[in-house]
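**Student:** Sequence unavailable; structure follows:
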């Protein structure tokens, strides 16, 4: 194809999840070599999870290569079948490789504090003045925009979009297995080879032959388990809470004109809403952790304490609670924290997680979820939960979990004993769950 050549010799990456990742196209090889893609080596796939599961040091770079490899295998299965257009092969491979290129350090905590969005940055990197854009433009001036459209789910060919973004896609199939491997848990494993073999293209989406239903059930359950055992692990969330509060504190101090020993140069564009692409690309986790390391020695006691907690893994403890606590005791609890000279803005935090393991299409909903369809022997399509009792049991069931995080050791320290006792009485009253275990468990 014009703008792309086959490499003289296939390149391979040795990968612990897929064994080998095969690169045969010069376009893909050159995209991997761009500075924007290499930056993903310095951004962990699972944010603060390494503080809970010490093996979770893998990066967005690992994952992006994995998604590319799964996409390459799906295309091999689709090749020559009805509805599959071979001219879109490089578009699919490029979108799979670049789908996460806009992530920032500790992405989700970062996005919440600075009201930024990695998908917006992904688009900027693909269509902006970057090495990635220069490489993509070899395939035509409109090619970068097409890649961005696929990732943004606005590309007209819905089949192509579904291969990278649906309830069973190359992205999810890689991160579930990869995250399970690096965290050392058994939940995320499912028979991907089987799923790929029975995946078929249709006009609107990739579907699964009905003979592969049990492999898909396994995949859905592994996703469910990974969310609750790994992604929403309370210790990881405690680290995320502290990370968010560090960024919130720095933002507040900067706005108040505080004189930093180590000024937050790399963050000023975020604070002032002037961040440009070049500044954004300079920010990765090694830079962010350098600041956290230095801010352990700031004069501001809150910033200093929060950074020491994050760097030395002295995390907040938590209790599980119900809505009763928020409705009846929340303002009293904040008041008592203030009286005990513990700033509730930074040291009394509610964190909620929720997940919907599988859903079918519900007209009129804000986020349209394309359901998984099974291809029956008579060529009809059947939505998965209509055939699978297991999937039907969890379909559309949103599970939400609330935790209250606080510095438990401060409640046992000298001073303000009366207020601290009242805080404990509220937190551990018989109607509430007792303090949860704070190990890795």
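**Tutor:** Perfect, I can see it now. Fair warning: this is a prediction, and the values are worked out from it, not measured in the lab. Numbers count the residues shown, from 1 in each chain.
**Student:** CA atoms for contacts and neighbours, from now on please.
**Tutor:** Noted.
**Student:** what about the helices in the stretch 201-350 of the chain?
**Tutor:** Listed from the start of the chain, the stretch 201-350 of the chain has helices (DSSP state H, counting those that start in this stretch) covering 213-226, 234-255, 268-272, 277-282, 285-295, 301-311, 323-339, 344-347.
**Student:** Out of those helices, which gets nearest to residue 373?
**Tutor:** When the helices of the stretch 201-350 of the chain are compared for distance to residue 373 using Cα to Cα, the nearest one is helix 213-226, at 9.7 Å.
**Student:** Dump the helices of the stretch 201-350 of the chain into a markdown table; add mean neighbour count and distance to residue 102 as well.
**Tutor:** Below are these laid out as a markdown table (neighbours: other Cα atoms under 10 Å; distance: least, Cα to Cα, whole Å):
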| stretch | mean neighbour count | distance to residue 102 |
| --- | --- | --- |
| helix 213-226 | 20 | 24 |
| helix 234-255 | 21 | 19 |
| helix 268-272 | 15 | 15 |
| helix 277-282 | 14 | 9 |
| helix 285-295 | 16 | 14 |
| helix 301-311 | 19 | 24 |
| helix 323-339 | 15 | 36 |
| helix 344-347 | 18 | 29 |
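**Student:** another structure for you, compare them:
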């Protein structure tokens, strides 16, 4: 493997890490590819900017941040340690930089509607006919495959994988701090410097020196708070609900041969489930927003209204909803919405969010999670929750939240069938928080 160095180090000024350092020609060339530059046009937090106006940062920002954390680990923390294979340094750096390469516009909402997986597209970009693949191939014909395997978590050296994807990885350490910075909240801050100092490479994983346990506890609680105060914020979820319904509506209209004034040219292969990698790479948030802006003028009242709501931030209101006891209420609301001439498929939506802040190893279960291990003073390896009462209290405990979203303005403007309107508002009050 050839490891060419730049004649002069390149730096990116960064609000989280102060500077991103690039010394390897391979990394510099990857940053310059069109596939990586596309990440400038994909927001890191999707619709969160509707709630926290500063959340305009991109996947490009985040990817550089993850790279920088991994670079510090392999160059400053692990270098020279007998259990670290320095030959895999470039592999780690490339996987860190490219781990989010396949994200689409508005990321997770977009994926749910069209049944896509950004990790599949990340691997497809790395292995396909792309500039990224050409740059990686200069390190050897099998190098792109190795990078894809790290991202797919199938690479033979699990120590390398754990730096990019585990319960305490560079990805999470960057996005918690970065998202906290751009949203203006304090929840995501933790002592990353301390965690880096107590990280140790060991066999097929990265462990934490036991003296750093409290810094890890703080990190896990920061993650917990960020999910419930930022990532699962109900206003952000309202925007996601509308975004999802716009895409569903446009797909349905296309299937019904609706005569669009503004044809969804960029969506055709998506609607037909014939999406090529070339088509996928042409999609970014500027393209999506162009269509949403144009579709406000469509003759379909639902598509037009939903696009107007998204573009003008006229979001749905919400109330608490318990699916275990309120399904009959939802069914009655569904019927009343139809009588009121409001399509419940688009205007009465239950949205659920769920998170598992930390888990120990549950082999064979869906979404297996490798636990965080502590290296005790005597060299023994212990799983974190067995030593930390704080982590033990939340281990394996999934928290789920349900909200019922609806357009209150439509109900307030609804002037006929007053009895139906009154009953709808009463039922929504019964589900109220």
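**Tutor:** Thanks, I have it. Since this is a predicted model, take the numbers as computed values, not measurements.
**Student:** Mind checking the TM-score on these two?
**Tutor:** Taking TM-score structural alignment, normalised by the length of structure 2 as the basis, the two superposed chains have a TM-score of 0.98; 431 aligned residues with a Cα RMSD of 0.9 Å.
**Student:** will you turn the helices of the stretch 201-350 of structure 1 into a markdown table that also has distance to residue 91 of structure 1?
**Tutor:** As requested, the helices of the stretch 201-350 of structure 1 are arranged in a markdown table below (distance: least, Cα to Cα, whole Å):
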| stretch | distance to residue 91 of structure 1 |
| --- | --- |
| helix 213-226 | 26 |
| helix 234-255 | 35 |
| helix 268-272 | 32 |
| helix 277-282 | 24 |
| helix 285-295 | 30 |
| helix 301-311 | 41 |
| helix 323-339 | 47 |
| helix 344-347 | 45 |
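**Student:** how about these, which one is nearest residue 420 of structure 1?
**Tutor:** Distance to residue 420 of structure 1, taken as Cα to Cα, is lowest for helix 323-339 among the helices of the stretch 201-350 of structure 1, at 7.5 Å.
**Student:** Once aligned, what mean separation remains between the closest one and structure 2?
**Tutor:** Per the superposition on structure 2, helix 323-339 of structure 1 and its aligned residues are separated by 1.9 Å on average (mean Cα distance after the TM-score superposition for structure 1).
**Student:** so residue 17 of structure 1 sits in a strand?
**Tutor:** No. According to DSSP: H, G, I helix; E, B strand; the rest coil, residue 17 of structure 1 belongs to no strand; its state is coil.
**Student:** For it, list the residues it contacts.
**Tutor:** In this structure, residue 17 of structure 1 makes contact with 177-178, 181, judged by Cα atoms under 8 Å, 6 or more residues apart in numbering.
**Student:** residue range for stretch 231-243 of structure 1 in structure 2?
**Tutor:** Under TM-score structural alignment, stretch 231-243 of structure 1 corresponds to residues 231-243 of structure 2.
**Student:** The equivalent of residue 197 of structure 1 over in structure 2 and residue 100 of structure 2, how far apart?
**Tutor:** Here residue 197 of structure 1 is matched to residue 197 in structure 2, going by TM-score structural alignment. For residue 197 of structure 2, the distance to residue 100 of structure 2 (Cα to Cα, to the nearest Å) stands at 26 Å.
**Student:** Which one's more surrounded, the two?
**Tutor:** When residue 197 of structure 2 and residue 100 are compared on other Cα atoms under 10 Å, the one with more neighbours turns out to be residue 100, at 24 against 15.
**Student:** So what does that one match up with in structure 1?
**Tutor:** Under the alignment by TM-score structural alignment, residue 100 of structure 2 pairs with residue 100 in structure 1.
**Student:** That match contacts residue 122, correct?
**Tutor:** Yes. The pair formed by residue 100 of structure 1 and residue 122 meets the contact definition of Cα atoms under 8 Å, at 6.8 Å.
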